[in-house]
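[1] Predicted model and sequence below, questions to follow.
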Amino acid sequence: MPNIILDSVRGLQPVPIDDVFLKDRKIFLVGEVNDASCNDLIKQLLYMEAEDNTLPITLFINSPGGQVGSGLAVYDTIRLMKSPVTAVVTGIAASMGSIIMLACDEDKRLMLPSSKVMIHDCSWGHREMGGMKPFEIEQELRQLEQVNERLISIIAERTGNSVEDVSNVTMCDSYFNAEEAIEFGLASKVIDSECLGELMKRNAA
């Protein structure tokens, strides 16, 4: 993690740049959505919520997705918070990364000009089926279908599209550039220099 040098009463000190951003209520989801990354996000979100739930939080996302359960934990946390959270897609918000983005309100989903969003049906995962009985396989498939229905309902609700339309789109990996994401209801705005300047203003509690 890179450090920056700050001048304090103790003199010049190296400070992790993530700590500086956290103080300004800016956090990052970079890389895979998993237990570790999502636990860190939830801790940061709840810390800022406890500090001052009237101030905005900015979540920068560049993620290929990952674990459904971990991602839904972040989604639920953001939805329950009073602090207004803005998502900024800096590279790609794919799979569960897109679901986390959709936790933010419709007017608070921003994208850099070259960024993308990808949505699709959830997949089986990495569990081996060898040695499983037919009933056990049926149970696994039933659970997978239930999870997929939950994700489709989230996308439909948060984008304003019908469940049927979303189901048709998520049958395969569907990529959206910034303009296409806005048209589908996934995002609200492409960031320009003025918008970026507003986002980067210091707003620490």
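    Happy to help now that I have it.
[2] okay, CA-based contacts and neighbour counts for the rest of this
    Fine.
[3] residues contacting Arg109?
    Thr86, Ala87, Val88, Val89, Met101, Leu102, Leu186, Ala187, Ser188, Lys189 (C-alpha atoms under 8 Å, 6 or more residues apart in numbering).
[4] try this one side by side with the last:
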Amino acid sequence: MPLVPAVTELVVAQLMYLEWMNSKEPVYIYINSTGTARDDGEPVGMESEGFAIYDAMMRMKTEIHTLCIGAAAGHACLVLAAGKKGKRYMFPHAKDSIMPAMIQQPRIPSYGMMQASDVVIRAKEVVHNRNTLVRLLARHTGNPPEKIDKVMRGPFYMDSLKAKEFGVIDKILWRGQEKYMADMLSPEEWDKVAGVRRPDIM
């Protein structure tokens, strides 16, 4: 889903809960989101939604692994890039017909007729959000801010190979890398490690 308030609240709550359950075990974030906009680019959420998830990730002591399984556009691309270095992944063909990771400029929803002063305030907000997004993407991709700023002048689409080259991810989960996924604990084993008892055996 796009990053709307209901999604943000759920993701942040889950991150906090997982850290509380066991801060020594990694948290896996599976991403399939168009960010704060729909597929057609129409804004549906405020940029603060993406920043809220990012801030929650950064405050956690838990190691965070990210995996793009569909799309990662806009702020969802930031979430993907913000995973632990070396633990950021993408499926090779995450989404048919369009590139799975995309960097784009922040936008805000239309609020109809507004006073001129309100338009100026919102324009300043968009510029501030854009500059913040540039700075954070530069930090996590290793690219200079000038390069991020340049590619954000229009939608910048990346397939898995380009995303790896650009520094958004570290590895593509090709065939043969199933061993990494196989090493992950099963849901039952996770529950056992975390001390959670299933309702049917209580």
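    Yep, it's here. Bear in mind the structure is a predicted one, so any value in this text is a computation, not a measurement.
[5] hang on, the earlier thing: mind listing which of the contacts of Arg109 of the first structure are in helices?
    With helices taken from DSSP state H, the overlap with the contacts of Arg109 of the first structure comprises Met101, Leu102.
[6] From Ala13 of the second structure, how far out is the residue nearest the centre of the second structure?
    By C-alpha atoms, centre = their mean, the second structure has its centre lying nearest to Val79, at 2.4 Å. Val79 of the second structure is 16 Å from Ala13 of the second structure, where distance means C-alpha to C-alpha, to the nearest Å.
[7] What of Glu25 of the second structure?
    17 Å.
[8] between the two, who's got more neighbours?
    Neighbours per residue (other C-alpha atoms under 10 Å) separate Glu25 of the second structure from Ala13, with Glu25 holding more: 16 against 13.
[9] Next up, the contacts around the aligned residue in the first structure for the more buried one.
    Using TM-score structural alignment as the criterion, Glu25 of the second structure maps onto Leu55 of the first structure. Contact analysis of Leu55 of the first structure by C-alpha under 8 Å, 6+ apart lists Ser83, Pro84, Asn203, Ala204, Ala205.
[10] So what does the second one match up with in the second structure?
    The pairwise alignment with the second structure assigns Pro84 of the first structure to Glu63, based on TM-score structural alignment.
[11] Excluding chain neighbours, what is closest to its match?
    The shortest distance from Glu63 of the second structure to any non-neighbouring residue, by C-alpha to C-alpha, 6 or more residues apart in numbering, is to Pro26 (4.7 Å).
[12] what sits against the one you found?
    Thr62, Glu63, Ile64, His65.
[13] now those in JSON lines, with distance to Ala6 of the second structure?
    Shown next, in JSON lines, are these (distance: C-alpha to C-alpha, whole Å):
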{"residue": "Thr62", "distance to Ala6 of the second structure": "23"}
{"residue": "Glu63", "distance to Ala6 of the second structure": "24"}
{"residue": "Ile64", "distance to Ala6 of the second structure": "22"}
{"residue": "His65", "distance to Ala6 of the second structure": "22"}
